[in-house]
Structures are given as C-alpha cells and as structure tokens.
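*Asks:* What follows is a predicted protein model with its sequence.
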Amino acid sequence: MIESTLDRARAGDGEAFRELTEPYRRELQVHCYRILGSVQDAEDTVQETLLAAWRGLGGFRERASVRAWLYRIATNRCLNALRDTGRRPRPAQPARRPLDVPEPTRRSEPAWFEPYPDALLEDLPDTAPGPEARYETREALALSFVAGLQHLPPRQRAVLVLRDVLGFPAAEVADLLDSSGVSVNSALQRARTALGGERPARDRERAPLPRSPRERELVGRFVDALENSDVDRLVALLTEDAWLTMPPEPLAYQGPTAIAGFYQALPWWGGQALRLLPTRANGQPAFGSYLLDPHSPIAHAYGLVVLTLEGDRISSVTRFGDNGLFPLFGLPRTLRDL
C-alpha cells in the first residue's frame, strides 16, 4: 500500500508536512489579516499555527479536512492574540508635531489596522468561497471592510469572517470555535448589524476594474492634483460624500470642501513638495507619498495613501502615517535625484 502524505507527515517527514499545509498558507495569512488587521501579526500567527499543527498532527483524527483543521488552529490563535493585545497596549508611534488642521467632520473611536499589499495576493490560490458566503473575494479584502471588522468584538469578528467570507456552515463554525450553533448565529447577527445591515454594500462594483484604463486615468488625475497642490482639480475628483480618514487617528473629514480644507492647511500645500509612487493595497490603488527635502534633491517617506473608487470619482482617501509600512509594499524610504 502506498503511504499517504498525511501518514508520512505523522511519521515526522517535514517535507510531507509542507506538502500537506503549503497550499493553505497564503489563504491562512489573509484570514488572520482580516481578523487582526496587521500583515506582520497575521504572518506571525500563521507561523504559530503551522508549528502547532506540526506538533499536534498525531491528534488529527480527520473528522474535518486538513484545511478546516488549520483554520480552527489559526482562528483560535488570532483570538488569543487579540486577548493579549487587549491587555497590552500597542507600541506608541514616534511622536510627531501636531498639525494645525481644521475641525474634523467627525471624531470617531480610533481603529488600529494596516493595509495589505496586493503583491502578497499574487500567489493566493483561486479558491471559491463556500456556498454560504455573502461577500465576494474583492469585497472581503476592501479596506472599508477590514476597517469595519476592527470595531467588532473578537469573537463576532471571527464568526463573521468564517461564515460570510469563507462560507463555512454554521455547524462547522461552531465546531471550529468549540461553541454552539445558537451562539454562532447570535454572534453573526450582531456582527452583521454592527457592520451596517444584512447585505454588504455593493458600491465598489461600480468602481473601475483594477489596473484598467479607467482606473489609471482617474488615479493619474489624483496624483496630478496632489503633486501640483491644485485644490480645484482635487475637489472635482471626489464624490459628494467622500471621506478622508487617517487611522488610527480619530479625525475624519467628509465632503469635498472639508477634505480640501484639510489639505490646504498642511504646511507643504502650495509648494509642490509632494511626490507619489504607485503601489496597490487591498485590491485598491495606493501610493507611497514623499515630501521633498528643501535643502537637497531627496524626498522622504510621508505615509501611505489608499484610494477607494466609485464610478469615475474617489469616495474615500485613507492615509496611514506609519512609514514602517513602506518595505511591505516594496517602496523605498527615500527618493533621490528628483
């Protein structure tokens, strides 16, 4: 009889274990990212998941698939990580001089999360969600969806991702979380309500296709307006209800007038001192932004900007001030010889 990959892995064959688990590695990272909101935390959790799976392989009784078993371990590791970070504050960001900016449209509860580089999605297996999934893959990676998840309690977050994103049946989710079907359904309904309704918003279906000529044209106009400090052209690109947010800062600006007022209050505005370098995050166009050094031909990292598009307009501008994100996106810390 030919020995199976699982049998060889149980016997201590590391190559067989990698053969067994590697097909799920990237999707597990994306799963952990949705729950944790951090690329690095997600990667650390996947490493812990694979180590726990290797150590616990002898106890795997094949009542579920290897994939479901790995999701069980990964989800519970995520919940443990969220409990730990709930007890221990995140390291403070480097202090920055407060900006003299206009009063925001809204001050919201801060939500800490990071964008996810599209480059890491290139080797993601094209696995269709289960029949009970309610979100398409693109919707379930959208920055707005990930941001919304971070406001949910950890268990609701996990249940919603397992049920509505991955399409696991309720009974299987209950087994994954060592819970009851009633508890899972209750958590799911509360999570759906908190995210704003029974069905996900479909506005992004009206957005230009990724990397299409329509998207490139709209994004190019945004770059041109910002790099030239042209407030009229910037305003013309925004939807009437567009938002500018800067997580984890609690400041949010809505509408072209408020957003334009924010940009015009920045010290560099009007000096054509900004440069934008394209990348992609969460399936959306994004940029590393750089401020020119007034004393040398160098521009320094000045945060990552992610755009949400709707039709031929921009419905959201999300700015992340952590320059430590740049290496994840293959972006340099400085631009030279400008």
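*Replies:* Received the coordinates, thanks.
*Asks:* Please make it C-alpha for all contacts and neighbour counts, starting now.
*Replies:* Fine.
*Asks:* Tell me which stretches of the stretch 51-200 of the chain form strands.
*Replies:* 106-107 (DSSP state E, counting those that start in this stretch).
*Asks:* how about residue 304, what does it touch?
*Replies:* By Cα atoms under 8 Å, 6 or more residues apart in numbering, the contact list for residue 304 reads 286-289, 319-323, 325-326.
*Asks:* what about 10 Å?
*Replies:* 114-115, 246, 276-279, 281, 286-290, 318-326, 329, 331 (Cα atoms under 10 Å, 6 or more residues apart in numbering).
*Asks:* Stretch 223-232: which residues count as buried?
*Replies:* Applying a neighbour-count criterion of 16 or more other Cα atoms under 10 Å, one finds 223, 225-231 buried in stretch 223-232.
*Asks:* Closest to residue 167 out of the residues you listed?
*Replies:* residue 223 (38.2 Å; Cα to Cα).
*Asks:* Taking the contacts of residue 304, please make a ChimeraX selection of just the buried ones.
*Replies:* Selecting only the buried entries of those in ChimeraX, with 16+ other Cα under 10 Å as the criterion:
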select :114,115,246,276,278,279,281,286,287,288,289,290,318,319,320,321,322,323,325,326,329,331
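*Asks:* ok, back up a step: please convert the buried residues of stretch 223-232 to TSV, extending it with distance to residue 257.
*Replies:* Listed next are those as TSV, based on distance: Cα to Cα, whole Å:
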residue	distance to residue 257
223	19
225	15
226	15
227	19
228	18
229	15
230	13
231	10
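*Asks:* just the residues you listed now: which is nearest residue 294?
*Replies:* The closest of the buried residues of stretch 223-232 to residue 294 turns out to be residue 227 (Cα to Cα; 15.3 Å).
*Asks:* My guess is that closest one contacts residue 276. True?
*Replies:* Yes: using Cα atoms under 10 Å, residue 227 is in contact with residue 276, at 7.4 Å.
*Asks:* overlap in contacts of the two?
*Replies:* Common contacts of residue 227 and residue 276 (Cα under 10 Å, 6+ apart): residue 289.
*Asks:* Run a quick neighbour tally on residue 147.
*Replies:* Neighbours of residue 147 under the rule other Cα atoms under 10 Å: 18.
*Asks:* Quick check: it touching residue 112?
*Replies:* Yes: the pair residue 147 and residue 112 qualifies as a contact (Cα under 10 Å) at a distance of 8.2 Å.
*Asks:* Which residue ranges of the stretch 201-338 of the chain form strands?
*Replies:* Going by DSSP E, counting those that start in this stretch, the stretch 201-338 of the chain shows strands at 238-245, 251-254, 274-281, 284-292, 298-310, 313-320, 334-336.
*Asks:* try this one next to it:
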Amino acid sequence: MAATELLTQARAGDGEAFRRLTEPYRRELQVHCYRMLGSVQDAEDALQDTLLDAWRGLGGFEGRSSVRTWLYRVATNRCLNALRSARRRPAREWGNPDVVPPEPTRIGEVTWLEPYPDALLEGALGAVPGPEARYEQTEAISLAFTTAVQLLPARQRAVLILRDVLGYRAAEVAEMLDSTTESVHSALKRARAGLEERLPSGHEPAPAPDTAAEQALVDRFVRAYASGDVDALVALFAEDVRVSMPPVPLEYEGREIAAAFFASVMTDGWSLALVPTRANGQPAFAAYLDPAPGRPRLGTGLTVVTFAGDRISALVKFDSGVLPRFGLPRSLTGS
C-alpha cells in the first residue's frame, strides 16, 4: 500500500495503518534518540514518546516534508525535551574495596553512557544520508563519537546530528527546530569545534569487522584479558589508549597509567570466561568470573574494544546491568 494511502487511513484513526507507515523508520529513529541521549533505555523511552506524539499530531502533518523527515523532527524535539528534564544515571563510586586503583587521568562526565547492541543496528544504518552528511553512519554510532556528542549543549548536539550525520540541509534543520538558518549555521560551527576538541585524532582505521585482521587482534586481546596477563594486554595498547568504565567516572589515558590500572585490578587468581558480541559497531565481550567449585560464573560486565590499526585505542567497561540487552545472562552455569 502506498504511503499516501496509509497516511490517509492513519489520519482517519487507523492504528494499524499508522504502524505500517512508521515501522520502516523505527530502528533508525531509535538510533537517532540514542545519539542524542547516550542511553539505550532513554532512547527507547524517547522513541515511544515520539511515536505517541506523532500519532496524536498526525492531523497537523501538512505533507510539506516526507514522513521520515517529519518523524525526525518529532523525535529530535522529544529528545530535547527529555534533556531539559533529564534525570541522568548518577556516577557510581569504585566498588571493589579490595583493590585501590591509581589516581585517574580525569573524572569522566558522561556517566550515563550505555553500549548499543549491534543487533539493534540491523536495518537502522541503511538509509542513505542526505547531501550534507560528513560522517559515515558506522563512525557516528561509535562510542567515541557518542561520548563526544554528549558533551555538547543539547541544541548544538541536535544540529550536528541532523546536519553532519543525517545530512539534512540547514533550512530543513531550521524548520525542524523552529529556528533560523543563521542560528543553525552558528550552532553547527560551535558544535563542530567542540566535537573536534573531544574526538581522538590521528589514529589508523580499525580493521574491517569480521576480517582475519580483526580476528587476530581479538584473539590476542581475549588471551591476555581472560588470563590477566597484564604485559600481553599492555603490548596491544596504543600510546594514547583510553580506559573508562561508566557509570564509575574514573578514566585513564596513556599506556603507562592504563598499565598501572590493570596491574592493580588483575590480581592473582584473575580468570574470566569471555563471551563475544558486538556493540556500537565494535567488538565487545561479556566477562564472567571463574566461580568457586559448583557455583555459576557471575557476570562482571561488558567491555567494548576500539581498535586503531593493530593496536587498542580504547577500552570501555560497562557494568553487568547491560548484559540482558545483548541477550546475555547475568551468570553462566557449567564449566
């Protein structure tokens, strides 16, 4: 059925027609909300609110833009509203009293950051961006990009994503945000400058996903990390490697301080089972502690690995609360 016919039926109160009209955009809208908010749970909530707002406001849709563009307008403004009233996940203190980590390089600000399962990206990044796009869709879902964007003021964040990720023209963005093209140009200039300050630069590209080159690095990481071999792990690090662990705000930048951190936590008896998955287009691993005899392995969290050439440029460790989103259990039974 043509979109125009679905739109007519939806305006007449046909909920199934509305579902069919909006379903093709559902996943990409959720990714958009995630880029805006940095949290999978917040993105899901914003998506539901977006669809509810769109259903209620369908009578006001005049058809001057495509349904997709109109939905992005609704979603962006819903996210901006959420940011104005956001109750962000608070920072959490270091939780292992038996380990004293070294002094961090910095205290991270984006403690609400969550990893985005690659399974949810299927069909979400296929839409061809507009002519103004500057970032590839895969680059713009990476943890580094998502984290850097979270540090921009909300309106600058919206403008940058709409312009440089989705490729909407300045006039379209101005209409979405009830603003002017001059205001959009100004916000975009400031947003680009802020993003460039925060994004790591000068790194070699990562090996392509699911290639022999990526798998070779993954194998080395798994052997070192699972066994607690600090020297082998550090040998994989880039000079400016970054280690973070939201919602714990401690961050370590540089091979030397990262080595000191892992030396403090990878104590005698460290032994993990690692279950591979993917998050934000990157390799990720759920970690389960070696149990006492007859006890299940308890999940300790999910680590997302960023490769740059043949080195690791970033490790982001999330707590075990994210595991169910990846279809992974909080504990493993058996040997």
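*Replies:* Now that the structure is in, tell me what you want to look at. A quick note: this is a predicted structure, and the numbers were derived from the prediction, not measured.
*Asks:* Residue 158 of structure 1: which of the strands of the stretch 201-338 of structure 1 is closest?
*Replies:* Judging these by Cα to Cα, what sits closest to residue 158 of structure 1 is strand 274-281, at 22.1 Å.
*Asks:* what range in structure 2 matches that closest one?
*Replies:* Aligned using TM-score structural alignment, strand 274-281 of structure 1 spans residues 272-279 in structure 2.
*Asks:* what's the mean distance for the matching stretch versus structure 1?
*Replies:* Following superposition, stretch 272-279 of structure 2 is found to deviate from structure 1 by 1.1 Å on average (mean Cα distance after the TM-score superposition for structure 1).
*Asks:* if you go through the stretch 151-300 of structure 1 in chain order, where are the helices?
*Replies:* 154-160, 170-176, 181-194, 213-227, 231-236, 256-265 (DSSP state H, counting those that start in this stretch).
*Asks:* neighbours of the nearest residue to residue 114 of structure 2 once chain neighbours are set aside, just the number please.
*Replies:* Among residues not flanking residue 114 of structure 2 along the chain, residue 39 sits closest, at 5.0 Å (Cα to Cα, 6 or more residues apart in numbering). Counted by other Cα under 10 Å, the residues lying close to residue 39 of structure 2 total 21.
*Asks:* before we move on, what about residue 69 of structure 2?
*Replies:* Neighbours of residue 69 of structure 2 under the rule other Cα under 10 Å: 15.
*Asks:* thinking residue 42 of structure 2 is in contact with residue 80, fair?
*Replies:* No: Residue 42 of structure 2 is beyond contact range of residue 80, at 12.0 Å (criterion: Cα under 10 Å).
*Asks:* Overlap of the contact sets of these two?
*Replies:* Shared contacts of residue 42 of structure 2 and residue 80, counting by Cα under 10 Å, 6+ apart, come down to 33, 36, 86.
*Asks:* What is the nearest of the residues you listed to residue 70 of structure 2?
*Replies:* Nearest member of these to residue 70 of structure 2, counting by Cα to Cα, is residue 33, at 14.6 Å.
*Asks:* Make sure the closest one is indeed in a helix.
*Replies:* Yes: assigned with DSSP: H, G, I helix; E, B strand; the rest coil, residue 33 of structure 2 falls within a helix.
*Asks:* so who does the nearest residue to it once chain neighbours are set aside touch?
*Replies:* The spatially closest residue to residue 33 of structure 2, leaving aside those adjacent along the chain, is residue 43, at 4.8 Å (Cα to Cα, 6+ apart). By Cα under 10 Å, 6+ apart, residue 43 of structure 2 lies in contact with 29-37, 49, 75, 79, 82.
*Asks:* Can you check my assumption that residue 43 of structure 2 lies in a helix?
*Replies:* Yes: counting by three-state DSSP, residue 43 of structure 2 falls inside a helix.
*Asks:* So the residue nearest to residue 114 of structure 2 sits against residue 89, correct?
*Replies:* Yes: the criterion here is Cα under 10 Å, and residue 39 of structure 2 meets it with residue 89 at 9.2 Å.
*Asks:* okay, and the common contacts of the two?
*Replies:* Common neighbours of residue 39 of structure 2 and residue 89 (Cα under 10 Å, 6+ apart) are 111-113.
*Asks:* circling back: make a PyMOL selection of whichever of the shared contacts of residue 42 and residue 80 of structure 2 turn out to be buried.
*Replies:* The buried residues among those can be selected in PyMOL (16+ other Cα under 10 Å) with this line:
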select buried, resi 33+36
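*Asks:* Distance to residue 304 of structure 2 for the shared contacts of residue 42 and residue 80 of structure 2 - can I get that in TSV?
*Replies:* Formatted as TSV, these follow (distance: Cα to Cα, whole Å):
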residue	distance to residue 304 of structure 2
33	21
36	20
86	26
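*Asks:* between the shared contacts of residue 42 and residue 80 of structure 2, which is nearest residue 21 of structure 2?
*Replies:* Distances from residue 21 of structure 2 to those, taken by Cα to Cα, are shortest for residue 33, at 19.1 Å.
*Asks:* what's the closest one in contact with, if anything?
*Replies:* Going by Cα under 10 Å, 6+ apart, residue 33 of structure 2 touches 27, 39-40, 42-47, 50, 72, 75-76, 78-80.
*Asks:* circling back to that earlier point, can you work out which residues contact both of residue 147 and residue 112 of structure 1?
*Replies:* 37, 247.
*Asks:* and residue 4 of structure 1, what is it in contact with?
*Replies:* 10, 16.
*Asks:* Next, find the distance separating it from residue 66 of structure 1.
*Replies:* 13 Å (Cα to Cα, to the nearest Å).
*Asks:* Please apply the same query to residue 51 of structure 1.
*Replies:* Distance from residue 51 of structure 1 to residue 66 of structure 1, by Cα to Cα: 14 Å.
*Asks:* With neighbour numbers in mind, choose between those two.
*Replies:* The neighbour count for residue 51 of structure 1 versus residue 66, taken as other Cα under 10 Å, is higher for residue 66 (17 against 12).
*Asks:* Many thanks, have a good one.
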